[in-house]
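Asker: Would you be able to build a 3D model of this:
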Amino acid sequence: MKKFILSIVGAAVIFGAGAGTSFAAIEAPKLSESIDQVVGTPYKWGGTTTEGFDCSGFILYIFNQYDVQLPRTSKTQAETGTKLEKDELRPGDLVFFNTDGKGISHAGIYVGNGQFAHSSSSKGVIISKLSESYYEKRYVTARRVISGQDDAQ
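Answerer: Below you'll find the predicted structure:
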């Protein structure tokens, strides 16, 4: 963990000046690259590999590449990190939705420009807009699970 925090600080110093919406712990270009590599992966309930992902398994897969440990389910992931308002979102933040009427039941990774990556039960890993009526109506909360994220927007 100590090495991870040091890498965050180093990345913030190196990439922070003029980086816009950079993600200091996981630089935005690297995060995008990691997500792009699995876009199109099919949905698989309980899936955590490139054979197939459920929504929280997709998040685990991406963040595990950067040694960020998270709980297994979207409901428990929504209890991790720092709570955010929608207007505070930065690439790498987690966004959560109530899609079944019973509380947190879906999650994704905010990628910037009002969009998030997630594993949709009907389309697999895709990029969607938070402003799409389906997600806008079901949005619940967001969490920042990486400390040391660049404050520039």
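Asker: CA atoms for contacts and neighbours, from now on please.
Answerer: Noted.
Asker: distance of the spatially most central residue of the chain from Ser32?
Answerer: Taking CA atoms, centre = their mean, the centroid of the chain lies closest to Ile109, which sits 2.2 Å from it. In this view, Ile109 and Ser32 are 10 Å apart by CA to CA, to the nearest Å.
Asker: Over to Gly103?
Answerer: 28 Å.
Asker: one more to line up against the first:
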Amino acid sequence: MTTTRTSTISRRSFRGAALALFTGAGIALTPLTATADAGGPAAGAAAAPVAVAAAPVAAPNHAAQVAVDTALAQQGKPYVWGGTGPGGYDCSGLTFSAYQAAGVSIPRTSRAQSTAGVHVDRANLQPGDLIFFYDPVGHVGMYIGNGQMVHSSTYGKPVAVVPVDSMYGYNTARRVV
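Answerer: So this is what the prediction gives:
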């Protein structure tokens, strides 16, 4: 069996370009969990059907949708302490910049952002809501629907989509639009 390896850089560049194309066209994307079939098709057999993503979860309003789309378009960019883009972001810089692109002014730091808008119960999260972690607050991500959030977590890890439940120390959530 021969496998071909694609460089991480070219995959990230293609992924970023494709994401920018879709978000520029106003198409929202949601992540899909990958699955693998260990058996795979036999030589010469037709390929198995590819799973198609479910309809994206729409944000409750235009500003929240722009913020979500903007944050998602930053996937793969590096964590930069104090970064507000476009080359890199820290957690609150990502949410700050995403809402700035939507024409909404929010504070710059995660702790200050945790006092903006109105409280949202975890069970009532909607795309665009800000989710805060730790006590005192020290991290923020943006809910994108389907139990997922986009965030810039720490040095060495790029902006990524992760399950909200994969983060420990949930503190609160706020809706800013």
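Asker: and the residue nearest to the centre of the first structure, that one's in a strand?
Answerer: Yes. Counting by DSSP: H, G, I helix; E, B strand; the rest coil, Ile109 of the first structure is part of a strand.
Asker: Provide a list of residues in contact with it.
Answerer: 59, 91-95, 116-118 (CA atoms under 8 Å, 6 or more residues apart in numbering).
Asker: circling back to that earlier point, and Gly103 and Ser32 of the first structure? which has more neighbours close in?
Answerer: Ser32 (16 against 13; other CA atoms under 10 Å).
Asker: Correct me if wrong: Gly83 of the second structure contacts Asp90.
Answerer: Yes. Between Gly83 of the second structure and Asp90 a contact is recorded at 5.2 Å, counting by CA atoms under 8 Å.
Asker: how about the strands in the second structure?
Answerer: All strands of the second structure, identified by DSSP state E, fall at 118-119, 130-133, 139-145, 148-151, 160-163, 170-175.
Asker: Where is the longest helix in the second structure?
Answerer: helix 8-24 (DSSP state H).
Asker: Check which helices and strands it sits against.
Answerer: helix 62-72 (3 or more CA pairs under 8 Å, 6 or more residues apart in numbering; DSSP states H and E).
Asker: Tell me the residues of the first structure aligned with the longest helix of the second structure.
Answerer: Against the first structure, there is no aligned range for helix 8-24 of the second structure (TM-score structural alignment).
Asker: do the same with stretch 92-100 of the second structure
Answerer: On the first structure, the counterpart of stretch 92-100 of the second structure by TM-score structural alignment is residues 56-64.
Asker: now the matching stretch: how far from the chain's centre is it?
Answerer: Taking the mean of its C-alpha atoms, stretch 56-64 of the first structure sits 8 Å from the chain's own mean (CA atoms, centre = their mean, to the nearest Å).
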